[in-house]
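*Asks:* Predicted model and sequence below, questions to follow.
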Amino acid sequence: MNKKGSTNFLDQKALIRPVLSLLKKYKLVVIGDSEIHGVELSYWLKIRAITQKINFIFGQKQDTKENPVKNTSH
């Protein structure tokens, strides 16, 4: 990709989608650094993982804050 700086989710998806299609018979691991838009891309890969064997791991910036999901069932 001929681009300076970080890419957005749509760019990342456009780059990854043909690779996933090409390698759909294989177990895959997608590894990304802290410039990856992890939440959106993670969700998209999780949906794809239903029909294809995909695992993924992304780095996080040091200033990333955890936002735990609150249990609202009480």
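*Replies:* Received the coordinates, thanks.
*Asks:* only C-alpha atoms for contact and neighbour calcs from this point on.
*Replies:* Noted.
*Asks:* Counting by contacts, list what the top helix by length along the chain packs against.
*Replies:* Scanning the chain for the helix with the most residues, using DSSP state H, yields helix 9-22. The helices and strands touching helix 9-22, judged by 3 or more C-alpha pairs under 8 Å, 6 or more residues apart in numbering; DSSP states H and E, are helix 38-48.
*Asks:* Okay, one more to line up with it:
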Amino acid sequence: MTDRSTTYSSAEARRFHERTTLRNWSDTPNLMHYAFLHMAEFFPHAVIHRSGPIMEVGQFPRADIAGFEVESSQGPEC
């Protein structure tokens, strides 16, 4: 691979396409990485057009949960 983040040679791309399926795309980190970069080539998809203008959705944050403390693997966070 020439650049692990986004660039593959044509031979590498061909090999990924020959062995990647909907059943195995997440079996190895390399297959998953390639599949995420080229999702439209492996997963069914469609363009869905909206029927009108974008509607703003209000935000209603809950004050009662603002002070919850959460413990994670990185330590406590507020």
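*Replies:* Thanks, I have it. Not measured: the values here are computed from a predicted model.
*Asks:* Give me the TM-score for these two chains.
*Replies:* TM-score for the superposed chains, counting by TM-score structural alignment, normalised by the length of the first structure: 0.32, backed by 44 aligned residues with a C-alpha RMSD of 4.0 Å.
*Asks:* by contact count, what packs against the helix or strand just after the longest helix of the first structure?
*Replies:* As assigned by DSSP states H and E, the chain's next helix or strand after helix 9-22 of the first structure is strand 28-32. Contacts defined by 3+ C-alpha pairs under 8 Å, 6+ apart place strand 28-32 of the first structure against strand 54-58.
*Asks:* if we can go back for a sec, pull out the buried positions in the longest helix of the first structure.
*Replies:* 9, 20 (16 or more other C-alpha atoms under 10 Å).
*Asks:* Next, the angle strand 28-32 makes with it.
*Replies:* Calculated by axes from the mean of the first three to the mean of the last three C-alpha atoms, to 10 degrees, helix 9-22 of the first structure forms an angle of 160 degrees with strand 28-32.
*Asks:* and helix 9-22 of the first structure with helix 38-48, angle?
*Replies:* Angle of helix 9-22 of the first structure versus helix 38-48, following the same axes, to 10 degrees, is 30 degrees.
*Asks:* what's the angle between helix 9-22 of the first structure and strand 54-58?
*Replies:* Taking the same axes, to 10 degrees, one finds helix 9-22 of the first structure and strand 54-58 inclined to each other by 150 degrees.
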